[in-house]
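Novice: Prediction below, plus the sequence it came from.
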Amino acid sequence: MKVKIYKPYKTATQSGLSKFKHWIVEFPKDNNLGSEPLMGWQKSDNTYKQVQLKFDSLE
């Protein structure tokens, strides 16, 4: 399984640095969404798309 590892960058309108100190690991988003038949809500069996891990360093 491939993951995405990145460090968020600061945009021109943001002045704080607290959100940009960490490295983030994200799992790939699964686009296989189904529709729940009773209520019509979207469903997916992939719970990895809800996980976002943050680390202080790249190691």
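Specialist: Happy to help now that I have it.

Novice: From here on, just use CA atoms for contacts and neighbour counts.
Specialist: Will do.

Novice: contacting residues for Glu26?
Specialist: Taking CA atoms under 8 Å, 6 or more residues apart in numbering as the definition of contact, the neighbours of Glu26 are 3-5, 49, 51-53.

Novice: give the contact list for the residue nearest to Tyr9 when sequence neighbours are not counted.
Specialist: Here the nearest residue to Tyr9 in space, its sequence neighbours aside, is Phe20; by CA to CA, 6 or more residues apart in numbering that works out to 6.4 Å. Phe20 makes contact with 7-10, according to CA under 8 Å, 6+ apart.

Novice: here comes the other one, which I'd like you to weigh against the first:
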Amino acid sequence: MSARIHQIQKNAMQSGKANTDKWVLEFAAAEAKRPDPLTGWAGSGDTQSQVRLTFPSREAAIAYAEKHGLDYSVIPTPPKTLKIQAYADNFR
């Protein structure tokens, strides 16, 4: 079973940085999703793809994966770039 470990990113609708210091371990999908014949919704019998574990640090997530014998890949956090703007720049 393979898993990926990554840090939670701030979404576009979020102004603060709450909960962005946590790391997440998510399992990869073991089987493809297929449409349900009655409702048309996509689903599969794979229940591990619904599991999402949070950890306080990267090392804790890696330790969990190694303890349980999981194949894992760590996705590095992209660097944060700030675009510094002043309100007065709107009127130049």
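Specialist: Cool, the structure landed. Bear in mind the structure is a predicted one, so any value in this text is a computation, not a measurement.

Novice: Overlay the chains and give the TM-score.
Specialist: Between these two chains, after superposing, the TM-score reads 0.67 (TM-score structural alignment, normalised by the length of the first structure); 59 aligned residues with a CA RMSD of 2.6 Å.

Novice: circling back: from the contacts of Glu26 of the first structure, which is closest to Asn31 of the first structure?
Specialist: Sorting these by how near they are to Asn31 of the first structure, with CA to CA, puts Lys49 at the top with 9.9 Å.

Novice: Tally up the residues packed near Lys33 of the second structure, please.
Specialist: Lys33 of the second structure is flanked by 13 other residues according to other CA atoms under 10 Å.

Novice: Same question for the one 5 residues further on.
Specialist: Using other CA under 10 Å as the criterion, Leu38 of the second structure is surrounded by 6 other residues.

Novice: try Lys2 of the first structure
Specialist: One way to gauge burial is a neighbour count; for Lys2 of the first structure, by other CA under 10 Å, it gives 7.

Novice: The one 10 residues further on now?
Specialist: Using other CA under 10 Å, Ala12 of the first structure is surrounded by 6 other residues.

Novice: Spell out the residue ranges of the strands in the first structure.
Specialist: In order along the chain, the first structure carries the following strands (DSSP state E): 4-6, 23-26, 34-35, 42-43, 52-55.

Novice: hey, which of those is tucked in deepest?
Specialist: Neighbour counts (mean count of other CA atoms under 10 Å) averaged over each of the strands of the first structure peak at strand 23-26, with a mean of 17.
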